[in-house]
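Q: got a predicted structure plus its sequence, pasted below:
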Amino acid sequence: MGKTLMLIAAVAAGAGVGFLIYRKFRSRCLP
C-alpha cells in the first residue's frame, strides 16, 4: 500500500514539474 502511494506521488510530482517546464518553455518560445 505504501509503495503504491509513493508511486502515485512520484508520478504526480513528475507530471507537475514537466507541466511547469513545458509552460515556461512554451512562453519563452512564443512571443
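A: Nice, thanks for sending it over.
Q: use CA for all of it now, contacts and neighbours both
A: Will do.
Q: and the helices in this structure?
A: Here the chain has its helices, by DSSP state H, at 2-29.
Q: any idea how far residue 29 is from residue 23?
A: 10 Å (CA to CA, to the nearest Å).
Q: more neighbours: which of those two?
A: Neighbour count, other CA atoms under 10 Å: between residue 29 and residue 23, residue 23 has more, with 12 against 8.
Q: second structure for comparison follows:
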Amino acid sequence: MSNYWAHAWYLFETLKEFTMFRTSNFVPIKGM
C-alpha cells in the first residue's frame, strides 16, 4: 500500500511542477 501512495505522490509532485511551469509562462498575460 505504501508503494501505491509513493507512486501517487510522485505523480502529484510531477503534475504540480509541470502546472507551475506552464502557468509561469502565462503570468504576464494573466496580469493584463
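A: Cool, got the structure. Quick caveat, the model's predicted, so the values are computed rather than measured.
Q: any idea how far residue 15 of structure 2 is from residue 3 of structure 2?
A: 18 Å.
Q: for those two, indicate the residue with more neighbours.
A: Ranked by neighbour count (other CA under 10 Å), residue 15 of structure 2 and residue 3 place residue 15 first, with 12 against 8.
Q: aligned partner of that one in structure 1?
A: Per TM-score structural alignment, the equivalent position to residue 15 of structure 2 in structure 1 is residue 16.
Q: that match: what's it in contact with?
A: By CA atoms under 8 Å, 6 or more residues apart in numbering, residue 16 of structure 1 lies in contact with nothing.
Q: ok, 10 Å please
A: 10, 22 (CA atoms under 10 Å, 6 or more residues apart in numbering).
Q: with that, I have no additional questions.
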